[in-house]
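[1] could you work out the structure for the sequence below:
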Amino acid sequence: MILIGIDPHKSSHTAVAIDPAGHQTGQHRFAVNAGTFRRLMRWCEQWPERRFAIEGARGLGRTLAQQLAAAGENVVDVPSTLSARARLLATGGDRKTDAADALHVAQVALFRHDLRPVEPEDQTTILRLLTERHDDLVHERTRVLNRLHAILRDLLPGGAPTGLSADKAAAAMKTIRPVTATDACRRDIARDLLADLRRLDRQVKENEAEMRDALAATRTTLTTLPGLGTVLAAKVLGHVGDVSRFPTEHHFASYTGSAPLDASSGNNVRHRLNTGGNRALNSVLHIIAVCQIRDSGRGQEYYLRKIAEGKTPTEARRALKRRLSNVVYRIMKRDLRNQLAQAA
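    The predicted model follows:
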């Protein structure tokens, strides 16, 4: 089995082939254009039994990785942190070339058997794109709303009302009677900001409607979990993808950053907060935990039980997040089993 490591860039992809012993058997640099994939496959025909390893298959190497996966090739994603460590071990420094990087990518894939396989994009990719777009729209709406609030503060006695919305802002602006040219300029800017706010409100609603349709196509039951609505469920599916890549709920909790890290040394057994993992999923678990703590139910009961055991509110919330990670994992595994059973 020949392993082909690829170091992708915007203008070129460098490929290096190694044998099972790690010895280089071939090298080629491909210019990135419409014919890159075709030329790569023609070059690889000399090795019928082959496997590909691409650095950053979710970044610069996404297009090539998806083309290979769609063609039925065996492709794995090599994180740049691993290839950088391999380069440091090989050279003892930070000296690098594209060919050397591709070689180190292949070497990492040769010895690491837990790398994430690249799968063809599916409905979960659409969900991730929609949730990322939703986040961008919400952030932009917040920025516009804050700017509009600041402008109205200078135009209205006592400032703009709290909980400002497009309708409230429009009603308040009807009472504005500019006295100076400066106030007239502020009013014109406020009108532009109000138009931007209405446009963003409309785009957020359209985005959420698309998200609901895409979520329904997955036939997920995640939304049955209290505190987990359409947007959060779409974010979970979009970031997790194929849940079967996590062998246990403990691996899933480590990925979400909800599992504490073992920092024991000698006879001292202790754990510390995990600040790594997928922070988007960690944020989802945090929101679910806050909602369940607020409302009566099993989540609130678990939280209060931890408080009674002497934990601080922060520690009790983290414990609930760890428990919720297990629940989300089990729901996704159950949905996957049901879908496989229906397809059989």
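
[2] make it CA atoms for all contacts and neighbour counts henceforth
    Fine.

[3] element containing the closest residue to A57 other than its chain neighbours, please.
    In space, and not counting its chain neighbours, A57 is closest to D77: 5.2 Å by C-alpha to C-alpha, 6 or more residues apart in numbering. In this assignment (DSSP states H and E), D77 forms part of strand 75-78.

[4] please provide the structure for the following sequence as well, for comparison with the first:
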Amino acid sequence: MRVDHGDLPEGAVFAGVDTHADEHWLCVLDAVGRVLLSERFPAAPEGYDALAAAVRRAGEPVAVGVEGTATYGAGLARRLSELGLPVWEVLQPERRGRPRGSRKSDPVDAERAARKALSGEGLSVPKSRDGWVESARALLAARDRLVSSATAAANAAIAIARSAPEEVAGPLRGMRADRAMPAALGMAEPDDPVAASALRAVRALAESWRASREAAARLLAEIEGLVRGGCPALLAMYGCGAVSAARLAVAAGDNPGRMASEAAFAALCGASPVEASSGRTVRHRLNRGGDRRANSALHQIARHRLDHDPRTRAYAARRRSEGLSDREVMRCLKRYIAREAYRALTGPRGAAPGFDPGGLGSARRAAGISQEAAGAALGVSRGLISLIELGRGGSPSMRERYRAWVEDGFPIPADQG
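    This is a model prediction of the structure:
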């Protein structure tokens, strides 16, 4: 995304932050690219406030580029947004993408982020991470880990049983994990000490399998509740279960309006077509980039529709008759489902998508109130008012304050009257 800075205010500054687990390094540039400040701050709430104050002392912040807004910089990005600073996500450069012989240090990385903020290129709106999607992300991560643990425990138990004496191997032979693990828990311990040891090992792994499965099921119920309450339109998509819906929502974030179009969401999910033409052959292939978990969700939905939906099967047969391979048919299906998911995410209740779902900006404009005046009345910056109206920023409490102010008829504080 390219950010147009437009007419810069007097004293405009651009900041970049290189984030780490224990400390963040800040670099601030003026409008012509001169370094005004380069300093480290602790990665803690008091450090976030001190960093924001340092940026404001340097001048009027136009853009603050933060690396790792979904990892080490999540807390900082959230706090800076609450304080009304214009926060943008800066992609961390890959090691192989660095110019040969270039320097690598925290101050250098912070300055690189600041120069990206100054150029306005290669920036994106960070996920707000302050709503139901963030809750679903944490639960989904734990559920995925529990499912992996259950699979690993079952595989290990079956491997041990396969090489165990016949007293243990026989009753479990040919069984799948969902039958073998309960069967192992109910087996009586044999007299042979080697077989008994093998059975105890299998039982321990089977107990781990059962505990992980039960915990994963509880988390899945919570995830489904969050999706059903936050974006029921996703679950209304044919073939989209709670896990697939949560993965698509996590890819978009709590502020799906940050994506400029459904094509941008498709690219984010790795479902955008990539041209692979050569000579007289004109074709496209699957995109192997993007969020692979979201791409997996699209794939699962497409597979379900191919197995159970007559219209999808008819479409696939028609495209194959036109010369498309199975992979190319899948690419087309995933692209269509990504478009459907984008509409669901931007219209979570089934309503038409829009960037001002609460009508806050429309109500303010109808009342003849500028964003500057709204910001002054609420004690925040004009930029934060703009982000709230676009659905791209502001904490839940700040958005509720703004909504209450609009519903109360735009009261002006006494000290401003």
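
[5] TM-score for the pair, please.
    Superposed pair, TM-score by TM-score structural alignment, normalised by the length of the first structure: 0.88. Supporting alignment: 339 aligned residues with a C-alpha RMSD of 2.7 Å.

[6] returning to that earlier point: could you point out which element follows the strand holding D77 of the first structure?
    Following strand 75-78 of the first structure in sequence order, the next helix or strand is helix 80-91 (DSSP H and E).

[7] which stretches of the first structure form strands?
    The residue ranges that make up the strands of the first structure, judged by DSSP state E, are 2-8, 12-18, 24-31, 50-55, 75-78, 116-117, 261-262, 271-272.

[8] which stretch among those comes nearest L324 of the first structure?
    Among the strands of the first structure, strand 261-262 comes nearest to L324 of the first structure, with 17.5 Å by C-alpha to C-alpha.

[9] quick one: the residue mapped onto G163 of the first structure from the second structure and A154 of the second structure, what's the gap?
    Alignment of G163 of the first structure against the second structure is given by TM-score structural alignment, with R176 as its counterpart. Between R176 of the second structure and A154 of the second structure the distance is 9 Å, computed by C-alpha to C-alpha, to the nearest Å.

[10] which one's more surrounded, these two?
    For R176 of the second structure versus A154, neighbours defined as other C-alpha atoms under 10 Å are more numerous around A154 (24 against 12).

[11] leaving out chain neighbours, which residue sits closest to the aligned partner of the more buried one in the first structure?
    Correspondence of A154 of the second structure to the first structure, assessed by TM-score structural alignment: L145. Counting by C-alpha to C-alpha, 6+ apart, the nearest residue to L145 of the first structure once its immediate chain neighbours are dropped is L197, at 6.8 Å.

[12] trace the one you found over to the second structure, please.
    L197 of the first structure maps onto W209 in the second structure, by TM-score structural alignment.

[13] that match against S148, yeah?
    No. W209 of the second structure sits out of contact with S148 when judged by C-alpha atoms under 8 Å, with a separation of 9.8 Å.

[14] more neighbours: which of those two?
    When W209 of the second structure and S148 are compared on other C-alpha under 10 Å, the one with more neighbours turns out to be W209, at 26 against 15.

[15] now for the more buried one: which residues touch it?
    Under the criterion of C-alpha atoms under 8 Å, 6 or more residues apart in numbering, the neighbours of W209 of the second structure are 149-151, 153-154, 181.

[16] again, 10 Å this time
    With C-alpha atoms under 10 Å, 6 or more residues apart in numbering as the criterion, the residues that contact W209 of the second structure are 146-155, 157, 177-178, 181-182, 203.

[17] which among those residues count as buried?
    Buried by 16 or more other C-alpha atoms under 10 Å: 146-147, 149-151, 153-155, 157, 177, 181, 203, out of the contacts of W209 of the second structure.
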